[in-house]
Structure formats: C-alpha cells, structure tokens
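1. Predicted structure and sequence below. I'll ask about it afterward.
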Amino acid sequence: MKQGRKVKNTGIDRVFMFAVYALLLTFLAVVLLPLIYILSSSFSSPNAVSSGRVWLWPVDFTIRGYEVVLSDPQILGGFANSLFYTVLGTLVSVTLTIAIAYPLSRKGFYGRGVITSFIVYTMLFAGGIIPTYLVVQSLGLLDTRWAMILPQAIGVWQVIIARAYLRNSIPDSLYEAAELDGAGDLRILWSVVLPLAKPMIAVIALMYAIMQWNSYFDALLYLKSDDLYPLQLVLRNILVLNSPGNGMDAAAGIERRHLADLLKYSLIVVSTAPVLLIYPFVARHFTKGALIGAVKG
C-alpha cells in the first residue's frame, strides 16, 4: 500500500465545498459589513453621514464625533457608572452563582433535585415588571446603585451552566480525596473547585458583563438621578435630546440633526469597544467552558 496517497475529490465534493465556502463568506459579509459601515461613519463628516455618502470608507475624515462624545461629562460619568455596575455586578453574580451551583452539583446534597426544579420554574414563569418593581421599592433600592446590581444578580441559565460544569467536569474521587485529607466544603470549594472551574467562571462572568454593560431598561425603571445613569441610558437620552424641537431655527435644527446622525455611530463604537477589547482575552475559556458543560451528559 502506497503511503501519502492523496484522496481525489469528486465533482460533487468540490461543488459541496464551494457551496460551504460561499455560505460562510456570505455570513461573514452579513456580520462584517455593518460593523465596517458603523466604524467608517463614525470617522466621517456629519454632512457625509446624513447624505448617505458613506459606505465602507470614511468620507471627509474627521474625529468630531469622538471629540463631542469624549468631552461630554454626562457620557464620561455614564461610562464610569457602567464600568462600576459591570465590575461589581459581575463579582456579585459569579459569587452567588457558584454558591448556588456548587451544592446542587454534589450528589450527597439532599433535596437538590427539588431545589433545582424551583430554580428552573423561576426562569419559565417570571413575576413580571410591576411585581419586581414593587419588590425593589419595598427594599429601598430605588434610585440607588444596588438597584442595578441585586435584581439581576442571579441568572437561572448561568446557574444551570455552572451546575452542569461542576457535576460533569470534577470527578467524585477528587472530592473524596479532599475529604479524606480533612478538607471541609469551604476548603474544597476554594482549593479544588474554583481552580478547576476557571473556564466556567469565565463563561458566567462574560455573559453577565455583556448583559450588564448593555442594560438600560433597569436604569430606566429604578433610577431617577442623572449621576447614577449607566452609559447606555445616557446615550439614549443624548440621541433623543439631539432631535430638533419645534421651536428651533431651521438651520440650527438641520445642523443638530446632522450632528446627531454622526454621534449615533460614534456612540455605538464607544459603547461596544470595551466588550470587543475584553472578549479576546476570555474567548478561550468561554469556548472551553461552554463545550465541556454541554457535551458531557
């Protein structure tokens, strides 16, 4: 038998691979072209953006949009608030999620099936906006920073992912060996579970961080003070306020509308840049954690 013999592709195989590559390139274009258009528009002049002359390359290159965005104290304050909500909220969410998922993943924990059923029930049947608002109000969290952290601190889907990962990825023999050495549950959690659960922690942290960074509806419901607004709500208000009013001069209204069109794209870039910069550092853990928790039965 000859070594290194190449397998010839038939005509059907070549057609199939051509169709696969064409489909993948189409998906890539659908995802990539809007991003390039947004980035190009953010570096174009207001008139070029409003007249629709921008496509895949900046027209009349300018950084005026970013100058306006980065010089606005409301935007800088909203950026700082979103960063605070995201960092602290992620720490709280990851801590509470592991505190729930760890005992539910242990086979010796009595009643874990019933508790898991109750947790899943809350995902299928939520209380709704008004009951949740009344709970937040009764706890005295309205118009406080905790209103942006505690109501969304625990996600059922994150708990399910963490429970499946801990149950399938850490063998019982490792728990038994730690118990024979005299380690208690807290010691096992700190010295055994957490070091082995870094991919899962990265998944949960990234999921919550993206959700918290893009969240504005909770702020719209619970916050009244402008100095507590997250970035997304600040951007929403700026875009609304940049719409020309009825009593505005026509020329000033047109100029402001053009600037609002430019700001829209600059604000999108500014608000999405932190997530895009963080993702490459956790992508490896994210993929590994998601696959391990899902593939093993």
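-> Structure received.
2. Every contact and neighbour count from this point should use C-alpha atoms.
-> Noted.
3. count of neighbours near residue 185?
-> Residue 185 has 15 neighbours, counted by other Cα atoms under 10 Å.
4. dump the residue contacts of it.
-> With contacts defined as Cα atoms under 8 Å, 6 or more residues apart in numbering, residue 185 has no neighbours.
5. Now do it against residue 269, distance only.
-> Going from residue 185 to residue 269 by Cα to Cα, to the nearest Å gives 45 Å.
6. before we move on, what about residue 261?
-> Distance, residue 261 to residue 269, using Cα to Cα: 13 Å.
7. Which of these two has more residues huddled nearby?
-> Between residue 261 and residue 269, counted using other Cα under 10 Å, the more crowded position is residue 261 (23 against 17).
8. Against which helices or strands is the strand or helix carrying that one packed?
-> Following DSSP states H and E, one finds residue 261 within helix 250-295. Secondary-structure packing of helix 250-295 (3 or more Cα pairs under 8 Å, 6 or more residues apart in numbering; DSSP states H and E): helix 11-42, helix 46-51, helix 64-71, helix 156-169, helix 198-213, helix 231-241.
9. Distance to residue 256 and mean neighbour count for those - can I get that in a markdown table?
-> Output for those, formatted as a markdown table (distance: least, Cα to Cα, whole Å; neighbours: other Cα atoms under 10 Å):
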| stretch | distance to residue 256 | mean neighbour count |
| --- | --- | --- |
| helix 11-42 | 16 | 14 |
| helix 46-51 | 9 | 18 |
| helix 64-71 | 12 | 16 |
| helix 156-169 | 43 | 21 |
| helix 198-213 | 28 | 22 |
| helix 231-241 | 10 | 18 |
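10. Just put these in TSV and tack on distance to residue 219.
-> TSV is the format used below for these (distance: least, Cα to Cα, whole Å):
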stretch	distance to residue 219
helix 11-42	26
helix 46-51	30
helix 64-71	21
helix 156-169	21
helix 198-213	11
helix 231-241	7
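11. Comparison target, given below:
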Amino acid sequence: MPQSRSERIAGVFIYIILSFITLLVLYPLYFVLIASISAPETVMRGDVWIWPRELSFVGYERLFANSELMRGFLNTLLYTTTGTALNVMMTIAAAYPLSRADFNGRGIFTAIIVFTMFFSGGMIPNYLLVKELGMLDTIWAMIIPSAVSVWNIIIMRTFFQNSIPKEMQEAAFIDGASNMRVLWRIVLPLSGPILAVMVLFYAVGHWNSYFSALIYLSDRSNYPLQLFLREILVQGQMQEMVDISDDSLARSLMDAEAIKYAAVIVTNLPMLLLYPFLQKYFVKGVMIGAIKG
C-alpha cells in the first residue's frame, strides 16, 4: 500500500534512530578491533578513531607467545563445551517431565525448583559445599555448581507445552513408544529453536564466567582465559597511575595496552562466530505442517 507523507517521514526518523543506536552498540567493539591492530603509541595518544593507524600486531604476537594465555584459552574452551553439554542435558531432563500433563506432582516440583531461583545459600555455603565435595581446583568446580538454570528450565518447559503438539505424542504412545523414545524421536527434533537458544545462553555464560574461577580455582594451570584477561585489565589500570619516565617502562605500558585490546578480541571472537550458525534455528516456522488434518 502507498504510504502517506507523514508515514514516510516517520519511517525516516525511525531508521535514523535505529542507525544511531546500532552505531552506539557496534562502535566500541569496532574501536577495540582497530586499536588491537594499531601501533600502541597512536592509541594512547588518541589518534585512533575511525581507521587503524600504523598497523601493528604486537599485541597478538605477545598474546599468542604467552603460554598461560593459550592454556587459559584451552581451559575456557573445555569448560564451555563440557558445561554447555551438561547444562542442556540437565535442562531437558527437568523441563520435559514438568511439561507433561500426566506427570503427578509436577506443580510441587515446579514450586521447589522456582524457590531456588529466589533464595540461595549464599557464596560462603556454596564454597564450603564445593570444598567438602573435593571439587576445588578441578574442572567440576566450574561446571557442577552451575549445571542447570531454573529460568532456562521454565523457558524450555513452556516451549514443550506450547509448541510440541500433544496429538503427535499421544499418537506415538498409542503405537507403543516409551517416554524416552517420544523425547528422542519427536520432541527433540521439533525443538531446534529452543535448543539453539539454550546452547547460546549457556555457552555465553560459561565463556564469560570468571567469578567462579576467582573463588574456586587457585592453580593457575586451571585458570580460564577470562581470569587472565581480568589480570591484564587490572594491571593496566594500575600501571596508568605510574609515572612514565623510563623508556623501558613506557614500552612495557604500550605493549600491555596492545595486549589488552588483542585479548578482548580473542575472547569475544568465538561467541561472535557462534551467532550466525544458530540464528537460523530461531525461526519458529519449524512447526508448520507438523500436523495434517
């Protein structure tokens, strides 16, 4: 339909506002990218705004030459993949029974699970529990305490209830299928969008997590990449308060600045690459045509 003049003007203003918001969101990441490949002295002078100045990859060279950072990257990859797999399995195991109308007592179990979302034991009891279970300085300290999210259980349960046709499940039960077979053959193949969302939520949570490592890990060989990045950022803030009078100290500060930007890019790049692969599963049109008649 043809648009009126006022609608066209409103559309132009909407596009301008959205473009401005997009610029505000993307520019910090873009600045970190161009700063990571610019000479550190140009960044510290404030000469880098739109384009990189005096291309330099010293930050990436120093970053990949650091064995601790590479070990931290591998640790984070291990924590993310193992933790996300366990998270998704635990969430499915809790959400599917709670979505079934024939599950006796599901209201009680739901209330108990939701109660833990509002009330927890606190940091000290959690630490003592992890210590008594012998999980300090192990991979399990990064995975088991956050094995499942109540909020994600509720989201997945709601999806199972509203998006998976009950008629298909009933037909499978009439044909003699068990609950596990219905879950594996019918429910999960039709749950691509919610599974993609869960993988993304849990993976981003594990990838960005550093506070749990700060509490439960003391062995640097088990540190995730984010804890090393935190050290770099904190040390950079401390060094900014030091009087730069020695050339070697000034060079170290500039190298630390380059490493900081390079570490931010390396840390965020895997999650940025994950979004395009999961985006197509966000479309709920997967259920179209699932039931005939």
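-> Looks like it came in fine. Because the structure is predicted, anything quoted here is derived from the model rather than measured.
12. Among the helices and strands packed on helix 250-295 of the first structure, which comes closest to residue 150 of the first structure?
-> Checking those against residue 150 of the first structure by Cα to Cα gives helix 198-213 as the closest, at 11.5 Å.
13. Which part of the second structure matches the closest one?
-> Aligning helix 198-213 of the first structure against the second structure (TM-score structural alignment) gives residues 192-207.
14. Comparing that stretch with the first structure, how large is the average distance?
-> Taking mean Cα distance after the TM-score superposition for the first structure, the mean distance separating stretch 192-207 of the second structure from the aligned residues in the first structure is 0.7 Å.
15. who's in contact with that stretch?
-> For stretch 192-207 of the second structure, the surrounding residues in contact (Cα under 8 Å, 6+ apart) are 76-77, 79-81, 83-84, 87-88, 152, 156, 159, 226, 271, 274-275, 278, 281-284.
16. can you check stretch 88-102 of the first structure too?
-> 149-150, 153-155, 158-160, 162-163, 166, 189, 201, 204-205, 208-209, 212.
17. let's go with 6 Å and repeat that
-> 149, 153, 154, 159, 162, 163, 205, 209 (Cα atoms under 6 Å, 6 or more residues apart in numbering).
18. Same check on stretch 275-289 of the second structure?
-> Here stretch 275-289 of the second structure makes contact (Cα under 6 Å, 6+ apart) with 192, 193, 196.
19. Where in the first structure does stretch 67-86 of the second structure fall?
-> Residues 73-92 of the first structure are matched to stretch 67-86 of the second structure when aligned by TM-score structural alignment.
20. Could you find the counterpart of residue 52 of the first structure in the second structure?
-> So, by TM-score structural alignment, residue 52 of the first structure is matched to residue 46.
21. who's in contact with its match?
-> Neighbour list for residue 46 of the second structure: empty [criterion: Cα under 6 Å, 6+ apart].
22. Residue 230 of the first structure too?
-> Residues in contact with residue 230 of the first structure, defined by Cα under 6 Å, 6+ apart, are 78, 81, 82.
23. and the aligned partner of it in the second structure, how far is that from residue 69 of the second structure?
-> With TM-score structural alignment as the matching criterion, the partner of residue 230 of the first structure in the second structure is residue 224. Relative to residue 69 of the second structure, residue 224 of the second structure is positioned 8 Å away (Cα to Cα).
24. again with residue 125 of the second structure
-> For residue 125 of the second structure relative to residue 69 of the second structure (Cα to Cα), the value is 31 Å.
25. okay, those two: which has more neighbours?
-> Set residue 125 of the second structure next to residue 69 and count neighbours by other Cα under 10 Å: residue 69 wins out with 22 against 11.
26. for the more buried one, helix, strand, or coil?
-> Secondary structure, DSSP: H, G, I helix; E, B strand; the rest coil: residue 69 of the second structure is helix.
27. if I look at it, how far off is residue 23 of the second structure?
-> Distance of residue 69 of the second structure to residue 23 of the second structure, given as Cα to Cα: 31 Å.
28. With residue 101 of the second structure instead?
-> Residue 101 of the second structure is 47 Å from residue 23 of the second structure, by Cα to Cα.
29. circling back to that earlier point, take the contacts of residue 230 of the first structure and write them to CSV, including secondary structure.
-> As requested, the contacts of residue 230 of the first structure are exported to CSV (three-state DSSP):
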residue, secondary structure
78, helix
81, helix
82, helix
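30. which one of those residues is nearest residue 249 of the first structure?
-> Closest to residue 249 of the first structure, out of all of the contacts of residue 230 of the first structure and judged by Cα to Cα, is residue 78, at 30.0 Å.
31. residues in contact with the closest residue to the closest one other than its chain neighbours?
-> Among residues not flanking residue 78 of the first structure along the chain, residue 231 sits closest, at 4.0 Å (Cα to Cα, 6 or more residues apart in numbering). Going by Cα under 6 Å, 6+ apart, residue 231 of the first structure touches 78, 79, 82.
32. go again using 7 Å as the cut-off
-> The contact partners of residue 231 of the first structure, taken as Cα atoms under 7 Å, 6 or more residues apart in numbering, are 75, 78, 79, 82.
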